[in-house]
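>>> any chance you could fold what I've pasted below:
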Amino acid sequence: MNFQSLFYHPTAVVWAKRLFWVTLFAVFFLAFSPGADIGPDFQFADKVKHAVAFCVLALLYAWGYGNRYTRIAGWMLMVGIFIEAVQYFLPYREASVFDVFADIVGIMAGVTIYHISIEGKS
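Alright, predicted model coming up:
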């Protein structure tokens, strides 16, 4: 069994779907909770966290639900915009268009990692 066939195994795909939803729930919880800032604190740490979160979400979505890249990018971008829209109305959170840009970078990285690693294409 090679690397690619392991990722396309039905059990692995089911787990990728489950991990996607758990990760999405965790991202929503952290995005909407007051004082839920975790991880290292340095300049642009917030943008790095956005990019990493959306990289993982895009990778898991692609793995679990298929590799239609425009669909992945569209859904993940809508999630990012939704988070920022909700944060705009939360007095203890701050919305930023630059967070959406960081999300886009993460989405592109996740799709690229999936495309190269799992599909084995360069």
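>>> please count neighbours and contacts with C-alpha atoms only from this point.
OK.
>>> how close does residue 5 get to residue 68?
19 Å (C-alpha to C-alpha, to the nearest Å).
>>> I have a second one here; can you model it like the first so I can compare?
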Amino acid sequence: MHHTDQTNLWIKALILAFWAAVVAVGILSLLPVEALPSPLLNWWDKAQHALGFLVLATLGFAAFAKKTTLVAVWLAIYGMLIELAQAFTGWRYGDIMDWLSDLAGIALAMILLAVIQKYWPALFRV
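Alright, predicted model coming up:
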């Protein structure tokens, strides 16, 4: 397998992982709280939001390396839409603080991306 074939395969895997994570977050966000699995760790709710969107943003930035701003904006809107959808479920409620925690996760991913680009630029050469 050539280098470009391996790179293309890696990018396709990242894109698939990103969209799978987006769908998983959407489904888990709209399930009744009782239907959710018990947390592995007893994390604070806002930290879970930030961590979830940190993962989404990191996957999105890796999958769509030339469109990181678009990914960040899209994820911010997605987080807002999840909170709005929760407000209409009858078993969940939308919370602006949850959305702000989502934004914090996205911002942390952007900082992480900037640090990686500064100190390990070779990771971004394709």
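>>> and the TM-score between these chains?
Here the TM-score for the pair of chains, by TM-score structural alignment, normalised by the length of the first structure, is 0.81; 112 aligned residues with a C-alpha RMSD of 2.0 Å.
>>> how many residues are close by the aligned residue in the second structure for residue 97 of the first structure?
Using TM-score structural alignment, the equivalent of residue 97 of the first structure in the second structure is residue 96. Neighbours of residue 96 of the second structure under the rule other C-alpha atoms under 10 Å: 12.
>>> can you check residue 53 of the second structure too?
29.
>>> residues touching it, list them.
75, 102-103, 105-106 (C-alpha atoms under 8 Å, 6 or more residues apart in numbering).
>>> ok, and the most crowded of the residues you listed?
Busiest of these [other C-alpha under 10 Å] is residue 102, holding 28 neighbours.
>>> what about the residue lying closest to that residue once chain neighbours are set aside, which helix or strand?
In space, and not counting its chain neighbours, residue 102 of the second structure is closest to residue 50: 4.8 Å by C-alpha to C-alpha, 6 or more residues apart in numbering. According to DSSP states H and E, residue 50 of the second structure maps onto helix 45-63.
>>> next: residue 26 of the first structure.
helix 10-32.
>>> where in the second structure does that helix fall?
Going by TM-score structural alignment: helix 10-32 of the first structure matches residues 8-30.
>>> could you list the buried residues of that stretch?
11, 14-15, 17-18, 21-22, 25-26, 29-30 (16 or more other C-alpha atoms under 10 Å).
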